[in-house]
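Engineer: coords please:
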Amino acid sequence: MKQTQFSSDFTLGILGGGQLGKMMLYTTRKWDIATYVMDKDSTAPAFQGCDVYFEGDIMEYEAVMEFGEQVDVLTIEIENVNVQALQDLEDKGIAVSPSAKVLNLIRNKARQKSFYQNQHIATAPFDVYPKPTLNHDRAYPFIWKSAEGGYDGKGVKVIRQASDLNDLPQVECIYEDRIDFDLELAVIVARNFDGEMKTYPVVEMEFHPEANQVEYVICPARINMDLSDRARALALQVSEAVEHVGLLAVELFLTKSGELLV
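Structural biologist: Sure, this is the predicted structure:
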């Protein structure tokens, strides 16, 4: 029997030891939760706050399987993980949240955008390509996004002319209309196993113009109540369609014409 300082033997596993994992641990340390964290970086921020840490690659199947079999609930702090391992852990009875099915959808922008389209959820017009191509009908400027692996401004580029398509990674991607927007907004939705949903207040995001990273998050967003209600309703629509369990951040454009786009 393992020795523990906790009054229960419940263990939460977190794949990824970055800043989001560290912030999650601020809460778990207040509660009766033992935490295991795995990351391949020995200096990962979340290693400072967890009870047990493992150095391992969260993209490696065997590493994720071995880690996941030691915990009661397995979650993530970044979507770039081995999804097949998560599916196999679910099949073994390990609770995985978000599920492998949900993660497989949201980690690929091409699948994600196509899902919105099929669910009649408003989003910026786009096309999917197996790799960057000059053969397209989209007007310049537009946005190139890699289907997978992009984060914190990586995997995104404004295409102002044909030559900007040179030297892009030869991977699946989307070409998306550049939206003339007033604000970038976001709503975090919490959804439980019973399908009950709650939202946090709408926030407003200000991005660095060159780094394409969030510099400021303003809460609550500087918008009227009607717009706030619309943003929350749209976020709930996305949450219900995705059928996730846990937290989902829904990012939105508020266009010049007052439309909200996921």
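
Engineer: Going by C-alpha atoms from here, please, whenever you check contacts or count neighbours.
Structural biologist: Fine.

Engineer: Pull the contacting residues for residue 251.
Structural biologist: For residue 251, the contacting residues are 184, 185, 186, 187, 262, by Cα atoms under 8 Å, 6 or more residues apart in numbering.

Engineer: Now do the SS call for the fourth one.
Structural biologist: Meaning residue 187. strand (DSSP: H, G, I helix; E, B strand; the rest coil).

Engineer: hmm, back to that, is it possible to get JSON lines of the contacts of residue 251 that adds neighbour count and distance to residue 216?
Structural biologist: Putting the contacts of residue 251 into JSON lines (neighbours: other Cα atoms under 10 Å; distance: Cα to Cα, whole Å) gives the following:
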{"residue": "184", "neighbour count": "18", "distance to residue 216": "11"}
{"residue": "185", "neighbour count": "25", "distance to residue 216": "12"}
{"residue": "186", "neighbour count": "23", "distance to residue 216": "12"}
{"residue": "187", "neighbour count": "23", "distance to residue 216": "15"}
{"residue": "262", "neighbour count": "19", "distance to residue 216": "20"}
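
Engineer: and of those, the nearest to residue 199?
Structural biologist: Checking the contacts of residue 251 against residue 199 by Cα to Cα gives residue 187 as the nearest, at 6.8 Å.

Engineer: how much space between the closest one and residue 10?
Structural biologist: 30 Å (Cα to Cα, to the nearest Å).

Engineer: try residue 60
Structural biologist: From residue 60 to residue 10 the distance is 25 Å (Cα to Cα).

Engineer: to compare against the first, here's another:
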Amino acid sequence: MSLSQFDSQKRIGVLGGGQLGRMLHQSAINLNLNLQMMDPDENAPCASLIEDFTVGDLEDFDTVYAFGKECDVVTIEIEKVNTDALKKLQSEGVLVYPEPEVIALIQDKRIQKQFYKDNNIPTADFVLTESAEDLKQHEDKLPAVHKMGKGGYDGRGVQVIKSANDIEKGFNGPALLESFVPFKKELAVIVARNQAGEVESFPPVEMVFHPEHNLVEYLLSPALLAPEINEEAEKIAKELIVKLNMTGLLAVEMFLTKDNEILVNEIAPRPHNSGHQSIEGNFTSQYDQMLRAVLNLPLGDTNVKICSAMVNVLGEDGFTGEAKYEGMNEVLKIPGAHVHLYGKKITKPFRKMGHVTITDPSLASLRKKIETVKNTLKVKA
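Structural biologist: Purely as a prediction, here's the structure:
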């Protein structure tokens, strides 16, 4: 089976029904596309929006296989899925994008890092560790970052180990120890590739992380970079998706070192937090581009329309329960502020509850608005 022209009747299955699926659904509506979704949470953000919504375990072979059998195309909004079921579906003619082999590679940070090394993709030096005892043999490589091979997400499964005194904080299982990179900026590039081999990347964005919880606090688009660095970041992202032989949307997180070297940190084969601002800030959003890529349609114009920022709306520390939004009226008065809430009823400390995109032609004005949104919009219970 192949897709060669636009067909709004294609049965498109999405594994995952969280906020990324919610925004993907909004793009699908514009093309009169109907998505089928499956998520383990009956109260997932997409549950009340998608007519064909299934509650199911994304890691169970039979559940994923049965869901995919009813689809022409299967894609993902989270990579924690059963890739064996996806491989079987692919062998039986269902189009699976991104390809199961790519998802499996990215699911394991150890294999992912080895792929960079084998394919000359610039990345930080690393060693593989098998246990807590094994980790103790590498004190000479500190300071470093210890990362679980599988299961880490949104800052979980990542531990900074500054000295031998911190080794006990490491993980007792398959992991990797990565040299600590003295970077000056953290960047991200979203890149897409369709089955026709067309590749387009979005201009790099600059990410600013929460100092304690390893979550993106806000980002600036486009990143403030010298032209040659901007060009190199996009080149690496395009090279990476081609070497992966991947169809779909790929988020590439990068470090810009103090020596102006670009190193790939991690990748995600789906829409990403670092691309949310593209809904208002770019001619094509990352969600539009993902649909174009997996349906083998012409890829869209990724250029920036206007300078923008994305501020994550996180649950306040110390509050768990039914979400209440303080400061919403004040934020809605800000020129260029676009509020996106994710439909999550329950807030928890630092849970992603939404984001605010801010557009402004003036960078100085944009920065002031970022601070206003950060200090004004609070999610409590």
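
Engineer: For the closest residue to residue 10 of structure 2 other than its chain neighbours, list the residues it contacts.
Structural biologist: With sequence-adjacent residues excluded and distances taken as Cα to Cα, 6 or more residues apart in numbering, residue 10 of structure 2 is closest to residue 72, at 6.2 Å. Residues near residue 72 of structure 2 by Cα under 8 Å, 6+ apart: 10, 11, 12, 13, 94, 95.

Engineer: Same check on residue 58 of structure 1?
Structural biologist: 15, 16, 38, 39, 40, 64, 80, 81, 82.

Engineer: Please determine how far the last one is located from residue 190 of structure 1.
Structural biologist: Read that as residue 82 of structure 1. As for residue 82 of structure 1, its distance to residue 190 of structure 1 is 24 Å (criterion: Cα to Cα).

Engineer: swap in the fifth one?
Structural biologist: As defined by Cα to Cα, residue 40 of structure 1 lies at a distance of 29 Å from residue 190 of structure 1.

Engineer: now do the first one
Structural biologist: When Cα to Cα is applied, the distance between residue 15 of structure 1 and residue 190 of structure 1 equals 20 Å.

Engineer: okay, those two: which has more neighbours?
Structural biologist: Neighbour totals were compared for residue 15 of structure 1 and residue 190, and residue 15 leads with 27 against 19 (other Cα atoms under 10 Å).

Engineer: Thought residue 40 was touching that one, still the case?
Structural biologist: No. Taking Cα atoms under 8 Å as the definition, residue 15 of structure 1 is not a contact partner of residue 40, at 10.1 Å.

Engineer: where along the stretch 1-150 of structure 1 do the helices fall?
Structural biologist: Assigned by DSSP state H, counting those that start in this stretch, the stretch 1-150 of structure 1 shows helices spanning 19-28, 61-68, 83-91, 100-106, 109-118.

Engineer: that older thread, turn the contacts of residue 58 of structure 1 into a markdown table, including distance to residue 225 of structure 1.
Structural biologist: A markdown table is the format used below for those (distance: Cα to Cα, whole Å):
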| residue | distance to residue 225 of structure 1 |
| --- | --- |
| 15 | 37 |
| 16 | 37 |
| 38 | 41 |
| 39 | 41 |
| 40 | 44 |
| 64 | 44 |
| 80 | 36 |
| 81 | 38 |
| 82 | 41 |
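
Engineer: Just the buried residues from those residues, in PyMOL please.
Structural biologist: Applying 16 or more other Cα atoms under 10 Å to these, the buried members can be selected in PyMOL as follows:
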select buried, resi 15+16+38+39+64+80+81+82
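
Engineer: which ones among the contacts of residue 58 of structure 1 are found in strands?
Structural biologist: Among the contacts of residue 58 of structure 1, DSSP state E puts 15, 38, 39 in strands.

Engineer: Out of the residues you listed, which is nearest to residue 246 of structure 1?
Structural biologist: residue 15 (14.8 Å).

Engineer: Who are the contact partners of the residue mapped onto that closest one from structure 2?
Structural biologist: By TM-score structural alignment, residue 15 of structure 1 lines up with residue 15 in structure 2. For residue 15 of structure 2, the contact set (Cα under 8 Å, 6+ apart) comprises 37, 38, 39, 58, 74, 75, 76, 77, 78, 81.

Engineer: For burial, what's the neighbour tally of the first one?
Structural biologist: In this case it means residue 37 of structure 2. Neighbour tally, residue 37 of structure 2, other Cα under 10 Å: 28.

Engineer: now the fifth one
Structural biologist: By other Cα under 10 Å, 27 other residues sit near residue 74 of structure 2.

Engineer: isn't it right next to residue 14, touching?
Structural biologist: Yes. Counting by Cα under 8 Å, residue 14 is a contact partner of residue 74 of structure 2 at 5.8 Å.

Engineer: How many residues are close by residue 60 of structure 2?
Structural biologist: Look at residue 60 of structure 2: counted by other Cα under 10 Å, it has 14 neighbours.

Engineer: For the stretch 251-381 of structure 2, which segments count as strands?
Structural biologist: Counting by DSSP state E, counting those that start in this stretch, the stretch 251-381 of structure 2 has strands at residues 262-268, 308-314, 321-322, 324-326, 337-341, 346-347, 352-359, 378-380.

Engineer: Output these in JSON lines, with distance to residue 167 of structure 2 appended to each entry.
Structural biologist: Below are these laid out as JSON lines (distance: least, Cα to Cα, whole Å):
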{"stretch": "strand 262-268", "distance to residue 167 of structure 2": "22"}
{"stretch": "strand 308-314", "distance to residue 167 of structure 2": "30"}
{"stretch": "strand 321-322", "distance to residue 167 of structure 2": "35"}
{"stretch": "strand 324-326", "distance to residue 167 of structure 2": "40"}
{"stretch": "strand 337-341", "distance to residue 167 of structure 2": "39"}
{"stretch": "strand 346-347", "distance to residue 167 of structure 2": "33"}
{"stretch": "strand 352-359", "distance to residue 167 of structure 2": "30"}
{"stretch": "strand 378-380", "distance to residue 167 of structure 2": "35"}
